[in-house]
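Engineer: structure, please.
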Amino acid sequence: MPQARRAELDARAIILLLVCCVLWGLNQVAVKAALVEIGPLWQAGLRSAVAGLLVWLWALARGIRLFERDGSLPGGLLAGALFAAEFGCIFLGLQFTSASRMVVFLYLSPFVVALGMPWIARSERLGPRQWAGLALAFGAVAFAFAEGLAAPQGPHQWWGDAMGLAAAVFWGGTTLAIRATRLSAASAEKTLLYQLAVSALALCAAAVAAGETLPAQLSLRLLGLFGFQAVIVSFASYLVWFWLVRHYAATRLAVFTLSTPLFGLLSGALLLGEGISGRLVVALVALAIGIICVNR
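Structural biologist: Okay, here's the model as predicted:
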């Protein structure tokens, strides 16, 4: 039986969410830095494969059964396919549109969750003040990336934007699929393993089909960047995220993900010397106000 979820986020959940969002923001920097040595599809596919192996070893060590029949296979395959489709749309879309535009379209995903969750759990319906807070939080992200939005990217920019919007739908759809199927009662380890296994197969196959080549040698720099993505982000932080999805209201969790791109900008400023603009400071303040409105 699916257990009752907490409607409000407690201090533990907020701290874990903020840590995850900071790590996901740092991950944007790690992915960007690694692209000079390895293609995006191989990068995404191989990190899913390594993280999936770690999840299996973690579950084995803790005595968590991953392969018993519990009726979660259809939901697991659906969530895994949506997870892989999200990354596929992101990487394909970036060939036609800018990273700034992709971020803004991608982080429409909390609206997908907010619109879909009442059909699954009526208790997670947002009120007018919460919708206003969600809109404010999204507006903060759009404001932070406004300068990149205006830059033209060529005649096929609309195609890249459409792929970004599709990625948002797939990301939100993954959360909804987890909550609407037998995965809602499965362990976080099993939920994550479904997505990592399916995405590893799909993305590595896409890398082969796209003609991406693997690096001839692995530098210490690449190993460090890839290790961070696979171990810290795809294994540890995603495991925490799916544990949160199992125990707390999805609509309250989704709005926190809007802080990820801003943490990415902040990480770039601190680690890559890109500078902290007044626009970013205003966006962070507006984001904080929006998150408070949704969760109070």
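
Engineer: use CA for all of it now, contacts and neighbours both
Structural biologist: Fine.

Engineer: you'd agree Gly154 is in a helix?
Structural biologist: No. Gly154 is assigned coil when assessed by DSSP: H, G, I helix; E, B strand; the rest coil, not a helix.

Engineer: test my guess that it contacts Gln95.
Structural biologist: No. If you go by C-alpha atoms under 8 Å, Gly154 and Gln95 don't touch, sitting 10.6 Å apart.

Engineer: the two: which has the busier surroundings?
Structural biologist: Set side by side, Gly154 and Gln95 show more neighbours around Gln95, with 14 against 9, by other C-alpha atoms under 10 Å.

Engineer: what's stretch 129-141 in contact with?
Structural biologist: The contact list for stretch 129-141, computed with C-alpha atoms under 8 Å, 6 or more residues apart in numbering, reads 104, 107-108, 111, 255, 258-259, 261-262, 282-284, 286-295.

Engineer: which among those residues end up buried?
Structural biologist: By neighbour count, with 16 or more other C-alpha atoms under 10 Å, the contacts of stretch 129-141 hold 104, 107-108, 111, 255, 258-259, 261-262, 283-284, 286-295 as buried.

Engineer: out of those residues, which sit inside helices?
Structural biologist: The helices, defined by DSSP state H, take in 104, 111, 255, 259, 261-262, 283-284, 286-295 from the buried ones among the contacts of stretch 129-141.

Engineer: burial count for His247?
Structural biologist: Applying other C-alpha under 10 Å, we find 17 residues neighbouring His247.

Engineer: then Val208?
Structural biologist: Neighbours of Val208 (other C-alpha under 10 Å): 13.

Engineer: any idea how far it is from Leu41?
Structural biologist: Distance of Val208 to Leu41, computed by C-alpha to C-alpha, to the nearest Å: 9 Å.

Engineer: same check on Arg122?
Structural biologist: 38 Å.

Engineer: give me the more crowded residue out of the two.
Structural biologist: Leu41 (25 against 10).

Engineer: now the residue nearest to the more buried one when sequence neighbours are not counted, what's its secondary structure?
Structural biologist: With C-alpha to C-alpha, 6 or more residues apart in numbering as the criterion, Leu41 has its nearest non-adjacent residue at 5.1 Å, and that residue is Ala207. Assigned by three-state DSSP, the conformation of Ala207 is helix.

Engineer: for Val55, what are its contacts?
Structural biologist: Val55 neighbours (C-alpha under 8 Å, 6+ apart): Glu189, Leu192, Leu193, Phe235.

Engineer: surely the first one is in a helix?
Structural biologist: Yes. The assignment for Glu189 by three-state DSSP puts it in a helix.

Engineer: who's in contact with it?
Structural biologist: Val55, Trp56, Ala59, Leu66, Leu239.

Engineer: surely the fourth one is in contact with Leu57?
Structural biologist: No. Between Leu66 and Leu57 there is no contact under C-alpha under 8 Å: 10.7 Å.

Engineer: so for the two, which residue has more residues nearby?
Structural biologist: Taking neighbours as other C-alpha under 10 Å, Leu66 and Leu57 compare with Leu66 leading, 18 against 13.

Engineer: spatially nearest residue to the more buried one (excluding sequence neighbours)?
Structural biologist: Nearest non-adjacent residue to Leu66, counting by C-alpha to C-alpha, 6+ apart: Lys190, 5.5 Å away.

Engineer: second chain to compare with the first, below:
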Amino acid sequence: MTDSRPAASHTTLGTAFVLLWCTGYIAGKLMVAHAAPMTALVWRFGVAGLVFAALALAARAPWGNARSVLHSAVTGVLMLALQFGGVYLALSWDASAGVAALVIGTMPMVVAVLAVAGGDERLAPVQWAGLLLGVAGVALVVADRIDGTTEWAAWLALLAGLAGISFGTVYQKRHASQGDLRAGLAVQNLAATAVLLPGALWLEGFRFAHASGFYLPMLWTVVVNSLGGFALLFVLIRRGAATRVAALFFLMPPVTALFGSWTLGEHLTALKLGGFALAAVGVWLVTRPTSHAAR
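Structural biologist: Next up, the predicted model:
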């Protein structure tokens, strides 16, 4: 009889990851109301990087050779600096949250194409169907939040963010998922900080408010999202195929919509609930062990 414990473990980790990750959108929205976008990210990634570095040093964790450190740095620039920098800039340029969620929500499909094209994975037809259902679910969730006023610069920023998280996920699976968790995440966060710091200083004047409205959500993004969420993502990528892990991002807009209805008073409609159901079915089709065909 097949042991179901690995699948159950992946489901538990995946559920925890989605819940932790989605709180970051709420905290990020609160944080950028009191800080310039790149400045907010420098605070988030800089503090998280120092905490991970302290944990690695305290445990005398191995940092790896120069090549492994470089791979972790490239992953950090792609998954952290490029992804979140693109999203936060787009939001600061008046892109709606719906447009941002729709663009980033297509990430699992992009990762699947990259993984298959690169020879890393093979997907069954039912998994491709699951990816399409996931995209449809995301579209339904954010449909009533999309407008036609988004500027081209915001679209380019969002596409840059999509490229960052997509290429970063595949890159980390190939090159940066075997080292120590604490050391790897320290390098990733500090590399992202180094890339974003010049923009935060020279373009934004490192502008943020000395107020609890900034510090509290910033600490949440550090402790819950960076320390918790990215640690779980690191483990999931290490254990599973890139497409299987990426499919979890289909659930981000629906779960974020639920959190938004509870914390920000956003309206939860039947259309959103239908999109949630479609996205959940899509994730199940992509990630169920019997249909997984990674190699």
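
Engineer: quick one on the thing from earlier: tell me the two of the contacts of Glu189 of structure 1 that are most distant?
Structural biologist: Leu66 and Leu239 (14.0 Å; C-alpha to C-alpha).

Engineer: related to what we said a few turns ago, what remains of the contacts of Val55 of structure 1 once you look at structure 2?
Structural biologist: Retained in structure 2 (both residues aligned by TM-score structural alignment, their matches' C-alpha atoms under 8 Å) from those: Glu189, Leu192, Leu193, Phe235.

Engineer: for Gly227 of structure 1, state which of the residues you listed is nearest.
Structural biologist: Within these, the smallest distance to Gly227 of structure 1 is 10.3 Å, found for Phe235 (C-alpha to C-alpha).

Engineer: now do the contacts for the closest one.
Structural biologist: Shown in contact with Phe235 of structure 1 (C-alpha under 8 Å, 6+ apart): Ala51, Gly52, Leu54, Val55.

Engineer: which residue in structure 2 lines up with it?
Structural biologist: In structure 2, the residue paired with Phe235 of structure 1 according to TM-score structural alignment is Leu227.

Engineer: surely Val77 of structure 2 is in contact with Ala191?
Structural biologist: Yes. Using C-alpha under 8 Å, Val77 of structure 2 is in contact with Ala191, at 6.2 Å.

Engineer: ok, back up a step: keep only those of the contacts of Glu189 of structure 1 that are in helices.
Structural biologist: Those of the contacts of Glu189 of structure 1 lying in helices (DSSP H): Val55, Trp56, Ala59, Leu239.

Engineer: residue in structure 2 matching the first one?
Structural biologist: By that I understand Val55 of structure 1. Aligned by TM-score structural alignment, Val55 of structure 1 pairs with Phe52 of structure 2.

Engineer: which residues in the stretch 51-200 of structure 1 form helices?
Structural biologist: Per DSSP state H, counting those that start in this stretch, the stretch 51-200 of structure 1 carries helices over the ranges 73-93, 99-106, 109-116, 128-144, 146-149, 157-180, 188-210.

Engineer: between the ones you listed, which one is closest to Gly275 of structure 1.
Structural biologist: With C-alpha to C-alpha as the criterion, Gly275 of structure 1 lies closest to helix 128-144 of these, at 13.2 Å.

Engineer: pull out the buried residues from the closest one.
Structural biologist: 130-131, 133-144.

Engineer: and what of stretch 11-26 of structure 1?
Structural biologist: Across stretch 11-26 of structure 1, burial judged by 16+ other C-alpha under 10 Å covers Ala13, Leu17, Leu18, Cys20, Cys21, Val22, Leu23, Trp24, Gly25, Leu26.

Engineer: what does stretch 89-101 of structure 1 give?
Structural biologist: Residues of stretch 89-101 of structure 1 classed as buried by neighbour count (16+ other C-alpha under 10 Å): Cys89, Ile90, Phe91, Leu92, Gly93, Leu94, Phe96, Thr97, Ser98, Ala99, Ser100, Arg101.

Engineer: check contacts around the equivalent of Val282 of structure 1 over in structure 2.
Structural biologist: Here Val282 of structure 1 is matched to Gly274 in structure 2, going by TM-score structural alignment. Shown in contact with Gly274 of structure 2 (C-alpha under 8 Å, 6+ apart): Gly137, Leu140, Val141.

Engineer: try it again at 6 Å.
Structural biologist: By C-alpha atoms under 6 Å, 6 or more residues apart in numbering, Gly274 of structure 2 lies in contact with nothing.

Engineer: same question for Val169 of structure 1.
Structural biologist: Counting by C-alpha under 6 Å, 6+ apart, Val169 of structure 1 has contacts Ser109.

Engineer: so what does it match up with in structure 2?
Structural biologist: Aligned partner of Val169 of structure 1 by TM-score structural alignment: Ala163.

Engineer: and its match, how far from Leu114 of structure 2?
Structural biologist: Taking C-alpha to C-alpha as the measure, Ala163 of structure 2 and Leu114 of structure 2 are separated by 11 Å.

Engineer: next: Arg288 of structure 2.
Structural biologist: 20 Å.

Engineer: more crowded one of those two?
Structural biologist: Set Arg288 of structure 2 next to Leu114 and count neighbours by other C-alpha under 10 Å: Leu114 wins out with 19 against 13.

Engineer: quick one: what's aligned to the more buried one in structure 1?
Structural biologist: Taking TM-score structural alignment, the alignment pairs Leu114 of structure 2 with Gly116 from structure 1.

Engineer: mind putting the helices of the stretch 51-200 of structure 1 in TSV, distance to Phe226 of structure 1 included?
Structural biologist: Listed next are the helices of the stretch 51-200 of structure 1 as TSV, based on distance: least, C-alpha to C-alpha, whole Å:
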stretch	distance to Phe226 of structure 1
helix 73-93	16
helix 99-106	20
helix 109-116	26
helix 128-144	27
helix 146-149	27
helix 157-180	22
helix 188-210	15
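
Engineer: chain neighbours aside, what residue packs nearest to Thr39 of structure 2?
Structural biologist: Distances taken as C-alpha to C-alpha, 6+ apart place Ala200 nearest to Thr39 of structure 2, at 4.8 Å, with adjacent residues excluded.

Engineer: likewise Glu204 of structure 2?
Structural biologist: Glu204 of structure 2 sits nearest to Ala36 (C-alpha to C-alpha, 6+ apart), 6.4 Å away.

Engineer: residue in structure 1 paired with the one you found?
Structural biologist: In structure 1, Ala36 of structure 2 lines up with Gly39, judged by TM-score structural alignment.

Engineer: how far away is Ala202 of structure 1 from Gln195 of structure 1?
Structural biologist: To Gln195 of structure 1, Ala202 of structure 1 is 10 Å away according to C-alpha to C-alpha.

Engineer: so which elements touch the host helix or strand of Leu30 of structure 2?
Structural biologist: For Leu30 of structure 2, the host element (DSSP states H and E) is helix 5-31. With contacts taken as 3 or more C-alpha pairs under 6 Å, 6 or more residues apart in numbering; DSSP states H and E, helix 5-31 of structure 2 sits against helix 212-220.
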